[in-house]
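Novice: Give me coordinates for this.
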Amino acid sequence: MVNNIAHNKYPASVQHGKPRLSPLKEGWRTVKIGDLVTEINRPVEMKDEEIYTLVTAKRSRGGIVKRENLKGKDIAVKSQFYIREGDFLISKRQIVHGACGFVPKELDGAIVSNEYLVLNCTDIILPGFLDLLKETVYFQQICFHSSIGVHVEKMLFKVAQWYRWKINIPTIKEQEKIASFLGAIATRLTQLHRKQELLQTYKRGVMQKIFSQEIRFKQDDGSDFPDWQKKKLGELGSLLGGGTPRTSQSNHWIGNIPWISSSDIEEDSIYKVSITRFINEAAIKESATKIIPPKSILIVSRVGVGKIAVSEQELCTSQDFSNFTPNKGNIYFLAYWFLAYKKKLLSIAQGTSIKGFTIYDLSLLKIDFPHLKEQEKIANFLTAIDQKIEAVGQQIERMEQFKKGLLQKMFV
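Specialist: Now for the predicted structure:
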């Protein structure tokens, strides 16, 4: 295993902790991983003009998905193997990141190279139970500790070593009950994720129609609002950039003033800002960063161009931001306008390796500006959609934690 990487350098997809097997439960037994699976080899006789489907295993147990279709003559590695529905695949070079999963029906007959381990379950474990087992921290840890390499992105899975790890399993009958119960939770999670995706798609579509004025709101008495007017952003408020304290001065990061980077802003939401770092006044004086007043719109103008968030409190930002504090209009309307017109922000970005735009570029940006009361109606309408998306997100988080807790109790 890797032993020269600081633990805080591992990505979230890696579970590097020491595997600890839970005490044996009544009716369960301890077996080796190698007793649970058998290797399957179905060699492909490659034909130049035949078209083959290649797959990949997504990280964090994201499943087996199609990569591309290629003619045999265009596939560089000629040593390939057929996979069938229900096979369990492990990417030998990515398993430390959780790249494994069962082959779905639509990929039956696809092919993989010998970079993949193709497995079937023996008669002492159900596929549905193995599907749960792969989600456990213990399973992820034994995969990590069965891999060797000098860098987490270049580790190689040692199959024989992995086979020797032990695991506790119940009887087939109990496996069926556990898989059925947790499978129902997984189905519900899938439904919730789909609901969240549909709400997000609806939000993007309705924003486009609102800001193109295809959809207009009415006044409370049913009459039309006045026509929208063209305004330059610089006419509607003030703009401030950001900066990063010197990393050589570690004491700069001890303070009570929040400081955020572009990675602290979520895509497709104006309400989510993660604050994990704080700086002090000395750091502000010795860098280009400035204090951004409350009720400002944080606009990522370099790395991650187009991320938008409304800040409700005083804070500082990195140099990747051009921040806007409006003195006219509804701040949430303006934030949603930026979110809807991300392509417009991208269009003014310049550069080769890193594209971005300046405060000056932003000040010249023209915006269609409706009556204040119509701005409020638009902001309230879109906020209500965001609240529904957030509520579904909280349901997903609670259910995932519940599932994780059950798996933890079962195997640890």
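
Novice: make it CA atoms for all contacts and neighbour counts henceforth
Specialist: Will do.

Novice: Okay, helices next: where are they in the stretch 251-400 of the chain?
Specialist: 281-285, 331-340, 342-348, 359-363, 372-411 (DSSP state H, counting those that start in this stretch).

Novice: For the residue nearest to Lys388 when sequence neighbours are not counted, which three-state class applies?
Specialist: Closest residue to Lys388 apart from its sequence neighbours, by C-alpha to C-alpha, 6 or more residues apart in numbering: Leu199 at 7.9 Å. For Leu199, the assignment made with DSSP: H, G, I helix; E, B strand; the rest coil gives helix.

Novice: what about the closest residue to Lys73 other than its chain neighbours, is that helix, strand or coil?
Specialist: Excluding the flanking residues, the one nearest Lys73 by C-alpha to C-alpha, 6+ apart is Asp48, at 4.2 Å. For Asp48, the secondary-structure state derived from three-state DSSP is coil.

Novice: isn't Asp48 right up against Ala76?
Specialist: No: between Asp48 and Ala76 there is no contact under C-alpha atoms under 8 Å: 11.3 Å.

Novice: Comparing the two, which shows the higher neighbour count?
Specialist: Asp48 (12 against 7; other C-alpha atoms under 10 Å).

Novice: so how far is Leu70 from the more buried one?
Specialist: Distance of Asp48 to Leu70, given as C-alpha to C-alpha, to the nearest Å: 10 Å.

Novice: cool, and Ile95?
Specialist: Counting by C-alpha to C-alpha, the gap from Ile95 to Leu70 is 25 Å.

Novice: which of these two has more neighbours?
Specialist: Ile95 (27 against 15).

Novice: and the more buried one, what does it touch?
Specialist: 59, 143-144, 157 (C-alpha atoms under 8 Å, 6 or more residues apart in numbering).

Novice: Need the nearest residue in space to Gly393, chain neighbours excluded.
Specialist: Gly393's closest residue in space is Gln196 (C-alpha to C-alpha, 6+ apart), at 7.1 Å.

Novice: Please generate a structure for the following sequence too, so the two can be compared:
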Amino acid sequence: MANQSAYPPTVQPGIPKLKIVPEGWTQSSLKNYLIEVKDKVKLEDDKEYDLVTVKRARGGLVRREHLLGKNISVKSQFLLKEGYFLISKRQIVHGACGIVPKELDGSIVSNEYSILDSNGKICLEFLKYHSHSVFFQQTCFHSSIGVHIEKMIFKLDQWFKFKFNLPPLPEQKKIAKILGTWDKAIDKLDKLIDNSKTTKKALMQQLLTGKKRLPGFTDEWRKIRLAECANSHDNRRIPLNSSEREKRKGDIPYWGANGIQGYVDDFIFDETIVLLAEDGGNFSEFSTRPIANISYGKSWVNNHAHILMAKENTTNEWIYYSLVHKNILGYVNGGTRAKLNKGDMLKIPMFLPSITEQKKLTEIFVVQDKEINSLESQRNKLIIEKKALMQQLLTGKKRVQEEA
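Specialist: Have a look, this model is predicted:
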């Protein structure tokens, strides 16, 4: 039952194993630190209420609906206050828990959630970070019952039977403060990344359609079909199944519909190619997720991505940026797995400026991409460092000076 591969990555089914108690810490059930809150709300028909849900993988609380009392089907609802710790009984095996933020104070939830408050002996912000630990997640899994992972129900009484290693309250607060500082730095980078992507998106919408021109360029753009500026090389694709890729691990990217699927020991291409999803692509999410990629140098491509190379009248970069966030739903065949056939792909319309103007425009996008990639690299580095620090702080391997 504890075979990790049998479950989604959000689930930790292993047997919880408590480490030796660090000096000065206490080993105890959370029952001695938490209070279950059941502040029942009497719904009024004409009053508006915010109903919330908890995202998986400790993704936080979000507003689910805003309804009049008379339109809420489940009448048994409970009040949330800022700072409470909320557990989704049906989703906690996937890590659905978190702190009620200020903006959701006064929201309501059904009895499908466990609402917890501190009795004064535990810092709930510390508990929030502790919920990221494998041990915490394993205790939640083994406190849930059900025959299917999506139908398991969390039992609070069962969870309270597990013991946790807990530092003194002042140390808990200090740990939460330290990790909170890292979160603020990550949030700051998230905002910078979002702003950069928004700026790039707006600029692409203007520059890729000719609505905004660079100084010195006045030639009229041609409206063409993809077939007029790119050649298809789909006949050179060679798919490898997962076991074959496992045997042929290397450092050459193996591309699929939505990006790199792994790395292999050989290549089919040793040149610049543009990859456009054939099936399984992000076609309906084109505005926020890429439907195309560009690969430089050596690569291997499976049969879920079309392969394009520029003709003499264009550049690979222009094709890539013209397609990466383009709405091509009118050319995609529907069904359980949307597919873009080669013939339909080659009919996709594009704008074609001169080669010189193409290069000037794509230089702008390349600079923006480098800036975004740099910010994302910084963010990923912080996340890795924070994860390592959490592992040290939450186990007592690294101690902090207590703060009253």
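
Novice: ok, back up a step: between the contacts of Ile95 of the first structure, which is nearest Ala309 of the first structure?
Specialist: Arg59 (28.7 Å; C-alpha to C-alpha).

Novice: how far away is Glu363 of the second structure from Glu317 of the second structure?
Specialist: Glu363 of the second structure is 9 Å from Glu317 of the second structure, by C-alpha to C-alpha.

Novice: So between the two, which is more surrounded?
Specialist: Comparing Glu363 of the second structure with Glu317 by other C-alpha under 10 Å, the one with more neighbours is Glu317, at 23 against 14.

Novice: Per the alignment, that one pairs with which residue of the first structure?
Specialist: Residue correspondence to the first structure (TM-score structural alignment): Glu317 of the second structure is matched to Tyr332.

Novice: my read: its match touches Ala379, true?
Specialist: Yes: Tyr332 of the first structure lies in contact with Ala379 (C-alpha under 8 Å); the separation is 5.6 Å.

Novice: one step back: can you confirm the residue nearest to Gly393 of the first structure is in a helix?
Specialist: Yes: checked against three-state DSSP, Gln196 of the first structure lies within a helix.

Novice: Show the contacting residues for it.
Specialist: By C-alpha under 8 Å, 6+ apart, the neighbours of Gln196 of the first structure are 389, 392-393.

Novice: Of those residues - the most surrounded one?
Specialist: Counting by other C-alpha under 10 Å, top hit in the contacts of Gln196 of the first structure: Ile389 with 20 neighbours.

Novice: so what corresponds to it in the second structure?
Specialist: Looks like Ile389 of the first structure aligns to Ile372 there (TM-score structural alignment).

Novice: where do the strands sit along the stretch 201-350 of the second structure?
Specialist: 222-225, 230-232, 249-256, 259-264, 269-270, 273-277, 292-295, 298-301, 305-310, 349-352 (DSSP state E, counting those that start in this stretch).

Novice: which residues sit against stretch 230-238 of the first structure?
Specialist: Residues contacting stretch 230-238 of the first structure (C-alpha under 8 Å, 6+ apart): 324-329, 362-369.

Novice: matching residues in the second structure for it?
Specialist: With TM-score structural alignment as the criterion, stretch 230-238 of the first structure aligns to 223-231.

Novice: measure the matching stretch end to end?
Specialist: Using C-alpha to C-alpha, the two ends of stretch 223-231 of the second structure sit 17 Å apart.

Novice: Would you mark the buried spots in that stretch?
Specialist: Neighbour counts over stretch 223-231 of the second structure (16 or more other C-alpha atoms under 10 Å) mark 225-230 as buried.

Novice: Touching, Lys158 of the first structure and Phe144? I think so.
Specialist: No: using C-alpha under 8 Å as the test, Lys158 of the first structure is too far from Phe144 to be in contact (9.8 Å).

Novice: more crowded one of those two?
Specialist: Between Lys158 of the first structure and Phe144, Phe144 has the larger neighbour count (other C-alpha under 10 Å), namely 29 against 17.

Novice: what do we get in the second structure for that one?
Specialist: In the second structure, Phe144 of the first structure lands on Phe141 (TM-score structural alignment).

Novice: Checking the closest residue to that match other than its chain neighbours next. Helix, strand or coil?
Specialist: Nearest non-adjacent residue to Phe141 of the second structure, counting by C-alpha to C-alpha, 6+ apart: Val93, 5.0 Å away. Classification of Val93 of the second structure using three-state DSSP returns helix.

Novice: Matching Val93 of the second structure against the first structure, which residue comes up?
Specialist: Per TM-score structural alignment, Val93 of the second structure is aligned with Val96.

Novice: Let me see the contact set for that match.
Specialist: So Val96 of the first structure contacts 13-15, 140, 143-144, 147, 152, 155 (C-alpha under 8 Å, 6+ apart).

Novice: can we see that at 7 Å?
Specialist: If a contact means C-alpha atoms under 7 Å, 6 or more residues apart in numbering, then Val96 of the first structure has 14, 143-144 as its contacts.

Novice: Tell me the spacing between Asp320 of the first structure and Ile90 of the first structure.
Specialist: 39 Å.

Novice: Any idea how many residues pack against Leu179 of the second structure?
Specialist: Neighbour number of Leu179 of the second structure under other C-alpha under 10 Å is 18.

Novice: I am assuming Val273 of the first structure contacts Ser261, so please confirm or correct that.
Specialist: No: Val273 of the first structure lies out of contact with Ser261 (C-alpha atoms under 7 Å); the separation is 9.7 Å.

Novice: Alignment lookup: Glu374 of the first structure to the second structure.
Specialist: By TM-score structural alignment, Glu374 of the first structure lines up with Glu357.

Novice: I'd like to know how many residues surround that match.
Specialist: 18.

Novice: excluding its backbone neighbours, what's nearest it?
Specialist: In space, and not counting its chain neighbours, Glu357 of the second structure is closest to Phe217: 7.1 Å by C-alpha to C-alpha, 6+ apart.
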